[in-house]
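Q: Fold the following for me, if possible:
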Amino acid sequence: MRSTSSIARSALVLACAVALASSAPAAAERGPVIDAEAIRAQLDLITSTDRVPGALAEVSDRRRRPVTVTSGTAGLGTGLPMVGSAGRFRIASVTKPFTAVAVMQLVVRHQVRLDAPIETYLPGVVRGTGEGHEIDGRTITVRQLLQNTSGLPDYVSFLSPGDLREPVEAAELVRIALAHRPDFTPGDGWQYSNTGYVLAGMLVERLTRKDIGTAVTELVIRPVHLRDTYWPPAGERRIRGPHARNYTLNASDPAGPLVDVTEFEPSWAGAAGAMVSTPADLNQFWQELFGGRLLPRWALNQMLTSVLAPDLGPKAEYGLGVARLPLSCGGGVWAHGGDLAGGGVANVSGLDDSGRAATVYITALTGGASIDHMLGTFDTALCS
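A: This next block holds a predicted model:
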């Protein structure tokens, strides 16, 4: 499995995407000002040239009026149209903003200090072994875990496809990472790491005395009424409710038929990428978060306090569970993206400076072009 957000490593760069069309004056608005045909043209490219069975874009303007555009089918050989805005899918690393908000809820309650060492809350857990002997939780803060400035190696980099079959404990994922050399001294660089978010999930579990899925449901999902969003427990490999099938390339025959990987063991993604949601719910999440209904303004400002994230591209920054990315039409978007190679899905979701939210996802990973075109669709959705 690749990173639960290899998009966030390199492909979440929107500056090279092409914005199409323009919007009518706001004063003349009678409905959402969105160029659906420009979006559809991008999605059709994904479902034809890129061999992706299905693709979707959901855009919600600042008045929360949605437009949904789809292309392709919900499953190979089924003839069924691609599911719509209420179709569930694995959101991969877009889980990270939810985990970060849960941590920030504990900050608001004065149970966590962002600049305290993780050792304060998980004593003895973050201790490197072997090549990772330098790693010490007494020198890594909670903020650094959430901001990807901890230097912790990414456990996903050391997994093979065969590792993803059985449920796994979060502590085991951390142990995998801690046996490897750190990427840099804590605070001295930026490098995307799922390990930091697994530890953040363990922190939430320790302080709430609830499993991470229950804690995030109570702290984040339920307060803003995300009715189709849930955290699958370990061992639950199927997606509940309406959803499209997911696919990936056959490693031994990349040009051959796609492999169905809809069933996926979520515990391998954990607090870094296990959640299931819908395009409509994700757009609502962003608008509720930035509307102040999950965190007080001072806490949200902490989330948005960012550092340069050069791996994400020119002018990209990363806060606490959210990336700040430029748009080709000017301004920017607070967003996150993710993909699950073992789960055959990629997506990107966020909110721009005008309050417009967008989510784009594709149902197969067929190579870098499909990711680039997905990101181009995201840019088009917010710029057209």
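
Q: going forward, measure contacts and count neighbours with C-alpha atoms only.
A: OK.

Q: and residue 282, that's in a helix?
A: Yes. Judged by DSSP: H, G, I helix; E, B strand; the rest coil, residue 282 forms part of a helix.

Q: Go ahead and confirm it touches residue 347.
A: No. Using C-alpha atoms under 8 Å, residue 282 makes no contact with residue 347, being 10.9 Å away.

Q: These two: who's more crowded?
A: residue 347 (30 against 23; other C-alpha atoms under 10 Å).

Q: immediately after the strand or helix carrying the more buried one, which helix or strand?
A: Secondary-structure assignment from DSSP states H and E places residue 347 in strand 345-352. Tracing the chain C-terminally past strand 345-352 and defining elements by DSSP H and E, one meets strand 357-362 next.

Q: which other residues reach the helix or strand just after that next one?
A: Using DSSP H and E, the helix or strand that follows strand 357-362 in sequence is strand 364-365. Taking contacts as C-alpha atoms under 8 Å, 6 or more residues apart in numbering, the residues outside strand 364-365 that touch it are 52, 53, 54, 246, 247, 248, 249, 341, 344, 345, 346, 371.

Q: please give me the structure for this one as well, since I'd like to look at both together:
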Amino acid sequence: MTTEKVRHALHRAVTEGGVPGILAEARQGDSRWFGSDGTADRETGRERRQEDRFRIGSITKTFVATVALRLTAEGTLNLNDTVEKWLPGLLHGNGHDGSGVTLAQLLNNTSGIVNYTDDTETLQQTGNCTPEQLVRMALSHPAPFAPGTDWAYSNTNYVLAGLIIERATGRPLADEIARHITGPLGLSGTYLPRGDDSSIVGPHSRHYTKLHSPDPDAEIYDATELDPTPYWAAGAMISTAGDLNRFFRALLGGRLLPAPQQAEMFTMVPTKDWLPGTTYGFGISSLALDEGRTVWGMAGALFGSWTCAYGTRDGRHVLTVNLNADWANAPWDDPLGLLTEVLAAQFQPDEAADRTASGAAAGTAHR
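A: Model prediction:
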């Protein structure tokens, strides 16, 4: 398993990217590797640890989509169910119509529903939010396109999917995530916060933010304690690198979903105005790396925390990387470029295997 280039990338993130700290954990077959650089706490100087928990942002969507697909396998939900069926009267206004939006369109971001987090001014003024309030925030803006005719990333889709899961099961979304995923897989460091609990339970790194300021010298704030209600099913979960690797190994490896639902999750559509080099399925994306390899997983960001969790399509080789910051200095200028560099270092072509394959091919040619 590649480690030296990954260690170098982690070190550059701190020394050149200016982030407080970074950690990464990789799994390949039966091998496991963990590395970190920088600090988990700027006041104490403590190193980032393998057991540290952090906010995973939109990787929450992969958990929610997995639960939804497991419920379709049970017959509780159907991908053709409309929002109106489960949440009558909620999705109406400004060109939005819940009777024309299906669960499948929520999960793959083709619903045409406005992303409520784009309305930053209203979101900041609202504070503690219910999921229904988040939906109404989106409905104050006109629908950008008719359902199924285009693609646009929208956190509102997953708030609605979370509400549908709760309505269909009669149980909180946090309980359904525990029942279907974190319990069976033993993900003891992973959970969806309940209510407005702003803490991170258990060992964790501090989370640092510059509040989206592009100024390299901008003031740094501690965002570790954060009201999760504005993000909920779209991005409020907390996890560890080891737990995320275990989850994606199981998901990519086909051990969480029956074959029909697995095929649905990985029916990919092109993205638009989102992460470069990606396609999107149901809560999961593919990412084309510079080395010509494609990895599968999800990225997530919240104030003070950026995370990537990606792996090979069979799930045998996975990597999770987390920054306890939401910025990166030049030459990256944004955290995603920095995280992608770590992914590229981890998933670089296996030079030894390539040499063996080349030698075998040469031998075959001579024979």
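
Q: Strands of the second structure, residue ranges please.
A: For the second structure, applying DSSP state E gives strands covering 21-28, 31-38, 54-55, 92-93, 96-97, 208-209, 221-222, 238-239, 269-270, 278-280, 285-288, 294-302, 305-311, 317-323.

Q: how big is the offset of the fifth one relative to the first structure?
A: So the one you mean is strand 96-97 of the second structure. Aligned to the first structure and superposed, strand 96-97 of the second structure gives a mean residue distance of 0.4 Å (mean C-alpha distance after the TM-score superposition for the first structure).

Q: tell me, that strand lands on which residues of the first structure?
A: Aligned by TM-score structural alignment, strand 96-97 of the second structure falls on residues 135-136 of the first structure.

Q: what's the answer for stretch 179-194 of the second structure, then?
A: The aligned range for stretch 179-194 of the second structure is 218-233, by TM-score structural alignment.

Q: Just the residues contacting the matching stretch, thanks.
A: By C-alpha under 8 Å, 6+ apart, the residues outside stretch 218-233 of the first structure that reach it are 86, 88, 98, 101-102, 105, 213-214, 217, 266-267, 274-278, 281, 284-285, 288, 293-294.

Q: Now the buried members of those.
A: By neighbour count, with 16 or more other C-alpha atoms under 10 Å, the contacts of stretch 218-233 of the first structure hold 88, 98, 101-102, 105, 213-214, 217, 266-267, 274-278, 281, 284-285, 288, 294 as buried.

Q: now residue 302 of the second structure, nearest residue through space, not along the chain?
A: Ranked by C-alpha to C-alpha, 6 or more residues apart in numbering and with sequence neighbours excluded, the top spatial neighbour of residue 302 of the second structure is residue 57, at 5.3 Å.

Q: List the contacts of that neighbour.
A: Going by C-alpha under 8 Å, 6+ apart, the list of residues near residue 57 of the second structure reads 234, 235, 236, 237, 299, 300, 301, 302, 305, 306, 307.

Q: quick revisit: nearest to residue 132 of the second structure, of the strands of the second structure?
A: In terms of C-alpha to C-alpha, the element of the strands of the second structure nearest to residue 132 of the second structure is strand 92-93, at 12.3 Å.

Q: how far does the closest one sit from the chain's center?
A: 29 Å (C-alpha atoms, centre = their mean, to the nearest Å).

Q: swap in stretch 300-312 of the first structure?
A: 15 Å.

Q: Just tell me what residue 198 of the first structure corresponds to in the second structure.
A: With TM-score structural alignment as the criterion, residue 198 of the first structure matches residue 159.

Q: And that match, how far from residue 116 of the second structure?
A: Plainly put, residue 159 of the second structure is 10 Å away from residue 116 of the second structure if you go by C-alpha to C-alpha, to the nearest Å.

Q: Now do the shared contacts for the two.
A: Joint contacts of residue 159 of the second structure and residue 116 (C-alpha under 8 Å, 6+ apart) are 134, 135.

Q: Identify the residue spatially nearest to the residue most central in space within the second structure, adjacent ones excluded.
A: Nearest to the geometric centre of the second structure sits residue 59, at 2.0 Å (C-alpha atoms, centre = their mean). Nearest non-adjacent residue to residue 59 of the second structure, counting by C-alpha to C-alpha, 6+ apart: residue 300, 5.1 Å away.

Q: so that neighbour touches residue 54, yeah?
A: No. Using C-alpha under 8 Å, residue 300 of the second structure is not in contact with residue 54, being 11.0 Å away.

Q: Pick out whichever of the two has more residues nearby.
A: Using other C-alpha under 10 Å as the criterion, residue 300 of the second structure and residue 54 rank with residue 54 on top: 30 against 21.

Q: residue contacts, the alignment partner in the first structure of that one?
A: In the first structure, the residue matched to residue 54 of the second structure (TM-score structural alignment) is residue 89. By C-alpha under 8 Å, 6+ apart, the contact list for residue 89 of the first structure reads 239, 243, 244, 276, 277, 278, 345.
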